[in-house]
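> show me the folded form of this:
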Amino acid sequence: MIFPIVAFGDPVLKTKTQEIPRDFPDLKKLVADMYDTMYYAHGVGLAAPQIGKAIRLFVIDSAPMEDDEDEKGNPITPKPGLKRAFINPQIIAEEGEEWGFNEGCLSIPGIRENVYRKPVITIRYQDEDFNTFEEKFDGMTARVIQHEYDHLEGVLFTDHLSPLKKRLIKGRLTKISKGDVDADYRMKFFGMKGR
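Okay, the predicted model is just below:
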C-alpha cells in the first residue's frame, strides 16, 4: 500500500516517537509499504511520522545519492548505497567536521536548503526480526540516516536553518501546511482530507 505523505504543519512531524514493541502487528508489511511509498515519491528515505505514525522506524535507500562523478565531472565508481530498515534506532556517536549539503524532504516539497551535519555516525538499531546491530556509516548514507533519524526526534531539516533562513521560507512553509503545494505524490494535510 502506498501511503499519503504527511505535509509540514501536522503535529506528528514534531512529535518524539515511541519504541516499537516485539509484538507490533504486521511490522514487515509496514516496512514493505514504507519502501513502496518512498519509491513512489522518488525519495531516498522515509520515516514513520511522515506517514502519520509516531513510532521509531525509518527506511532508506541511499543508492540514488551516491555520485558517479567527481567534483570536476569525471566518471568515478560510485560507492554502493544502503537499503535498510532501522527499527528503534539510537545514534550513539557523530564524528568529524560538519559539511553542508542541500537537503529536501518529502513532507516539505519544493524547498531545499543547505544543512550542516557531521560526516560519520555510529547507530544502534534493530532489524525487522528485532536483531540488534551497531554500525558506523559515513558520507551520503550517514546524511540520509541523520535526516530520517531527526524525524523520529520531532526535528525537520528546516529546524537546522538560521533564524534568517527560517524567516525567508516561512511563507512557503505556511502555503505547504495549507495544501497549496505541487507534489507528484499524494499528500495528507493536517485538518484537511488527503488529496
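> CA only for contacts and neighbour counts going forward, please
Fine.
> by contact count, what packs against the strand of greatest length in the chain?
Longest among the strand segments of the chain by residue count, using DSSP state E, is strand 83-95. Contacts defined by 3 or more C-alpha pairs under 8 Å, 6 or more residues apart in numbering; DSSP states H and E place strand 83-95 against strand 57-61, strand 120-126.
> can you give me the angle whatever helix or strand comes next after the last one makes with strand 83-95?
It stands for strand 120-126. For strand 120-126, the succeeding helix or strand toward the C-terminus, using DSSP states H and E, is strand 132-138. Between strand 132-138 and strand 83-95, the angle comes out at 70 degrees (axes from the mean of the first three to the mean of the last three C-alpha atoms, to 10 degrees).
> before we move on, back to that, in TSV: the helices and strands packed on strand 83-95, plus distance to residue 187.
As requested, the helices and strands packed on strand 83-95 are exported to TSV (distance: least, C-alpha to C-alpha, whole Å):
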stretch	distance to residue 187
strand 57-61	18
strand 120-126	29
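> picking up where we left off before, list the buried residues of the longest strand of the chain.
Across strand 83-95, burial judged by 16 or more other C-alpha atoms under 10 Å covers 84, 85, 86, 87, 88, 89, 90, 91, 94.
> next, the second sequence, to be compared with the first:
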Amino acid sequence: MLDDIEWRVAPAPVDYATALVEMEARASAVATGAARELIWLLEHPPVYTAGTSADSAELVDPRFPVVSAGRGGRYTYHGPGQRVGYVMLDLTKRGRDVRHFVHTLEGWIIAALGELDIAAFRAPGRIGIWTLDGGKEAKIGAIGVRVRRWITLHGFSVNLSPDLGHFGGIVPCGIADYGVTSAAALGKATDLATFDAALALHRNAFLETLSCSAENCA
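Down below sits the predicted model:
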C-alpha cells in the first residue's frame, strides 16, 4: 500500500502560498492518475491562514501575512516548530466517506503523539487534537481539510515547539475558551524528526483504517 503513496519531508520551511499552489496541482494530478498520492510533511514561515468559515472578527492582530487557504475551518497559525502535514489521498479507493477520513486522520495524530508520551484526545463539539496542560484542556493540533473530486487536500498541524505567543493574533479555529499548548510546553520531545518517525510508525494503521469503511470493517 505504501509503495503507491509518496512520503515527502521538506528539508527547509516552505512558503505557504507556494505550498498551496503545489498541493493544488498535485491533487489535480492524482485525480487524473498522472501522479501518485502524497503525504507531505513540512514547516511554514509564520503565517495566518483563513479557512472558508473564517470570521474577520477573529483576526485580532494580523502581525503576519494572512492567506486564504481554501480549506474548511476558520483562522489558524503556522510557523517554525510546528509540523504541518498535507495529505493528498484518493477517497474513491477508500469509501468516499469524508467524516471517516477526518476521524481516521485525528486518530493517526493522536497515536503519533502517544509515542512522545503525550496523551491526546478528541473533544466532542470541538475541532482539533487536545491534551491536558496543567490540568486544563488545551489544543495541541489542528485539523483542516478539503476534498475535491474525492481527492483530499490540506490535513493537520501539530505544535512541537512553536512560539505560542503567535497564536495571540487570532482566535485559533474560532475557539476562544481554551488555550493552545505544545510538546515543548509539556516538557516532551520537540524535534521534527522524532515526530516524523512517530507518524511513520503509525501510517500503515492509518491507511488500513482509512480503507476500512463502516460496512466492511465491523
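> report the TM-score for the pair.
Here the superposed chains carry a TM-score of 0.30, computed using TM-score structural alignment, normalised by the length of structure 1; 108 aligned residues with a C-alpha RMSD of 5.8 Å.
> what's the following helix or strand after the strand ranked longest in structure 2?
Ranked by number of residues, the top strand in structure 2 under DSSP E is strand 136-148. Next in sequence after strand 136-148 of structure 2, counting helices and strands by DSSP H and E, comes strand 151-159.
> which residues of structure 2 fall in helices?
Secondary structure of structure 2 by DSSP state H: the helices cover 16-32, 98-115, 192-210.
> looking at those helices, which is nearest to residue 67 of structure 2?
Distance to residue 67 of structure 2, taken as C-alpha to C-alpha, is lowest for helix 16-32 among the helices of structure 2, at 7.4 Å.
> any idea which element residue 148 of structure 1 lies in?
Going by DSSP H and E, residue 148 of structure 1 is part of helix 139-152.
> picking up where we left off before, between the longest strand of structure 1 and strand 120-126, how big is the angle?
With the same axes, to 10 degrees as the basis, strand 83-95 of structure 1 and strand 120-126 are set at 130 degrees to each other.
> can you name the element that comes right after strand 83-95 of structure 1?
strand 99-103.
> relative to helix 139-152, how tilted is that following strand?
Using the same axes, to 10 degrees: strand 99-103 of structure 1 against helix 139-152 is 70 degrees.
> which strands and helices sit next to strand 99-103 of structure 1?
strand 113-117.
> which residues are in contact with residue 91 of structure 1?
121, 122, 123, 124 (C-alpha atoms under 8 Å, 6 or more residues apart in numbering).
> surely the third one meets residue 87?
It refers to residue 123 of structure 1. No. Residue 123 of structure 1 is beyond contact range of residue 87, at 11.0 Å (criterion: C-alpha atoms under 8 Å).
> about what we covered before: most neighbours among the contacts of residue 91 of structure 1, which one is it?
In terms of neighbours by other C-alpha atoms under 10 Å, these top out with residue 121 at 22 neighbours.
> what angle sits between the longest strand of structure 1 and strand 113-117?
60 degrees.
> compute the inter-axis angle for strand 83-95 of structure 1 and strand 57-61.
Going by the same axes, to 10 degrees, strand 83-95 of structure 1 makes 100 degrees with strand 57-61.
> just give me the neighbour total for the residue nearest to residue 114 of structure 1 when sequence neighbours are not counted.
Leaving aside its chain neighbours, residue 114 of structure 1 sits nearest to residue 102 (4.1 Å; criterion: C-alpha to C-alpha, 6 or more residues apart in numbering). Using other C-alpha under 10 Å, residue 102 of structure 1 has 10 neighbouring residues.
> residue 136 of structure 2 now?
There are 10 residues near residue 136 of structure 2, going by other C-alpha under 10 Å.
> and the gap between it and residue 180 of structure 2?
Noted for residue 136 of structure 2: a distance of 10 Å to residue 180 of structure 2, by C-alpha to C-alpha, to the nearest Å.
> surely residue 172 of structure 1 forms part of a helix?
Yes. Assessed with DSSP: H, G, I helix; E, B strand; the rest coil, residue 172 of structure 1 lies in a helix.
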